[in-house]
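*Asks:* this is the structure alone, sequence omitted:
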């Protein structure tokens, strides 16, 4: 194979591919191949085929950045028998034999072997097969883990919206923060407490965290600390974690004042018209997807931290209320004179998590 050009990039050595894909690159095509660029239009998607020219060996099986070790043909590892890389990019500008693109994860000086127009008809695969469904049943987070690996924040937000019910700025920020933490820690989740997410708010932000990390109240991997801060810490069982705190908390107010005014009237005051509610939903959707494009460092304070991770959820013998007969989760019973009762029957105080945060509800 002969190269048809080279990549011009500000990255002289490989870094996190998700970071590289946020930057622009230039494809400088050799003059003898320049006529082959005729017909390319700004805004279209291209597939760039290139050579991992600094890799001098290959590895058929080994660890990957996210998830379990696997064969090279089931990964995007650069250590491949023929050293080929393929990445879809967006064409931003065309100037003679130079193409300015966004989304390329190739370093400066990378030899370009080919460029192809991306076609949804030809390049997207219908995965709705019995085999795919069976694999998805065995590993239900396969699709999510792939989206995290590809840093496909838009699709993650689309899926998180199914859980949250609507698109809004803070569910978007939760998706962005969670995906970043999962990538940096190089972890995956099966909902078995192998990782935990410590959220410091019960706002929309938390739904983005739950969807992307797979840490939920139901699988005991979501820990809620009633601090009232838009922040999350994602950690492994040994306590190694990353905390992201929304430092640019005025990002919506400063950049989208109309949305802030609508929010105040429709949500805060509960005094908006149906037309204003519809306008807010449209603005929220716009803002949610636009926030995905912000460099994460402009939004969050990011820290590497060590935390005390709670022990795995204990398995104890359940109790039964002597009054109503209903089963009670172990540890939640009220014991009086050797008899077990539930909280409602005894009208005891209890903690409740609602829109106000964690509240102590008292009967006495």
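*Replies:* Everything's here; your move. If you're wondering where the values come from, they're calculated on a predicted model, not measured in any experiment. Residues are numbered from 1 along each chain as shown.
*Asks:* make it CA atoms for all contacts and neighbour counts henceforth
*Replies:* Will do.
*Asks:* quick one: the strands in the stretch 1-150 of the chain, in order.
*Replies:* Counting by DSSP state E, counting those that start in this stretch, the stretch 1-150 of the chain has strands at residues 5-8, 24-29, 45-51, 61-62, 70-71, 84-95, 98-102, 111-117.
*Asks:* with mean neighbour count and distance to residue 199 as extra columns, can I get those in a markdown table?
*Replies:* As requested, the strands of the stretch 1-150 of the chain are exported to a markdown table (neighbours: other Cα atoms under 10 Å; distance: least, Cα to Cα, whole Å):
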| stretch | mean neighbour count | distance to residue 199 |
| --- | --- | --- |
| strand 5-8 | 22 | 41 |
| strand 24-29 | 22 | 34 |
| strand 45-51 | 19 | 37 |
| strand 61-62 | 14 | 33 |
| strand 70-71 | 14 | 32 |
| strand 84-95 | 17 | 34 |
| strand 98-102 | 21 | 33 |
| strand 111-117 | 18 | 43 |
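*Asks:* structure two is appended below for comparative analysis:
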């Protein structure tokens, strides 16, 4: 298989118009609200999603202009492999965010814990299911040293 073609199912509307304003993870700025505007043909796909508290959003990093195999992530001075970091400059430019669902109205899903640029194309939405998506005894590689004893470093909150 040489090529995969995907089409956006909607667009994210967020208050972030520049990369410098986005938190490194949405959970660190949990009160910020955004919404997904779904294309009409996918609206019935939202049925029952309102019964979940969280969702996983897959999206396309539409502003990323390059592809890297290594990068220097926030909080680090060293480069790491692209599959060990969450840079937008990755092969295929696919992003993932776990968000907290606030409400669903017509073709819009409102959520918090946003870490995505305004006008980002949405590829898919899935319910976050604690029975499937949560893991125990997780190692976080190079990040573990920055989050010792579950303390969030101040630099993780704002860029």
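*Replies:* Nice, thanks for sending it over. As the structure is a prediction and not an experimental result, all values here were calculated from the model.
*Asks:* send over the TM-score of the superposed chains.
*Replies:* Once the chains are laid over each other, their TM-score by TM-score structural alignment, normalised by the length of structure 2 reads 0.80; 149 aligned residues with a Cα RMSD of 2.8 Å.
*Asks:* circling back: which one of the strands of the stretch 1-150 of structure 1 lies closest to residue 213 of structure 1?
*Replies:* With Cα to Cα as the measure, strand 70-71 is the member of the strands of the stretch 1-150 of structure 1 nearest residue 213 of structure 1 (21.2 Å).
*Asks:* mean deviation of that closest one from structure 2?
*Replies:* Its aligned residues in structure 2 lie a mean 0.3 Å from strand 70-71 of structure 1 after superposition (mean Cα distance after the TM-score superposition for structure 1).
*Asks:* which helices and strands sit right next to that strand?
*Replies:* For strand 70-71 of structure 1, the packing partners by 3 or more Cα pairs under 8 Å, 6 or more residues apart in numbering; DSSP states H and E come out as strand 61-62.
*Asks:* in structure 2, point out the residues matching the strand it packs on.
*Replies:* Under the alignment (TM-score structural alignment), strand 61-62 of structure 1 falls on residues 70-71 in structure 2.
*Asks:* mean per-residue distance, the matching stretch versus structure 1.
*Replies:* Mean for stretch 70-71 of structure 2 is 1.5 Å (mean Cα distance after the TM-score superposition for structure 1).
*Asks:* which residues touch the residue positioned nearest the centre of structure 2?
*Replies:* In structure 2, the residue lying closest to the centroid (Cα atoms, centre = their mean) is residue 97, at 2.2 Å. The contact partners of residue 97 of structure 2, taken as Cα atoms under 8 Å, 6 or more residues apart in numbering, are 26, 56, 57, 58, 114, 115.
*Asks:* farthest-separated two in the residues you listed?
*Replies:* Farthest-apart pair in these is 26 and 58; separation 14.1 Å (Cα to Cα).
*Asks:* quick one: the strands in the stretch 201-350 of structure 1?
*Replies:* Under DSSP E, counting those that start in this stretch, the stretch 201-350 of structure 1 gives strands at 222-224, 231-236, 240-246, 300-306, 319-320, 327-328, 334-336, 339-341, 350-354.
*Asks:* could you point out which of these sits nearest residue 169 of structure 1?
*Replies:* strand 240-246 (12.0 Å).
*Asks:* burial of residue 17 of structure 2, as a residue count?
*Replies:* 13 (other Cα atoms under 10 Å).
*Asks:* aligned to it, what sits in structure 1?
*Replies:* Aligned partner of residue 17 of structure 2 by TM-score structural alignment: residue 12.
*Asks:* follow-up on the earlier one: same check for the contacts of residue 97 of structure 2, but in structure 1.
*Replies:* Compared against structure 1 with both residues aligned by TM-score structural alignment, their matches' Cα atoms under 8 Å, those retain 56, 57, 58, 114, 115.
*Asks:* in this structure the second one contacts residue 121, no?
*Replies:* Meaning residue 57 of structure 2. No - Residue 57 of structure 2 is not in contact with residue 121 according to Cα atoms under 8 Å; the separation is 10.4 Å.
*Asks:* measure the counterpart of residue 94 of structure 1 in structure 2 to residue 79 of structure 2 for me?
*Replies:* Under the alignment (TM-score structural alignment), residue 94 of structure 1 maps onto residue 104 of structure 2. Separation of residue 104 of structure 2 from residue 79 of structure 2 (Cα to Cα, to the nearest Å): 40 Å.
*Asks:* go on, residue 141 of structure 2?
*Replies:* Taken as Cα to Cα, the span from residue 141 of structure 2 to residue 79 of structure 2 is 13 Å.
*Asks:* thanks a lot, catch you later.
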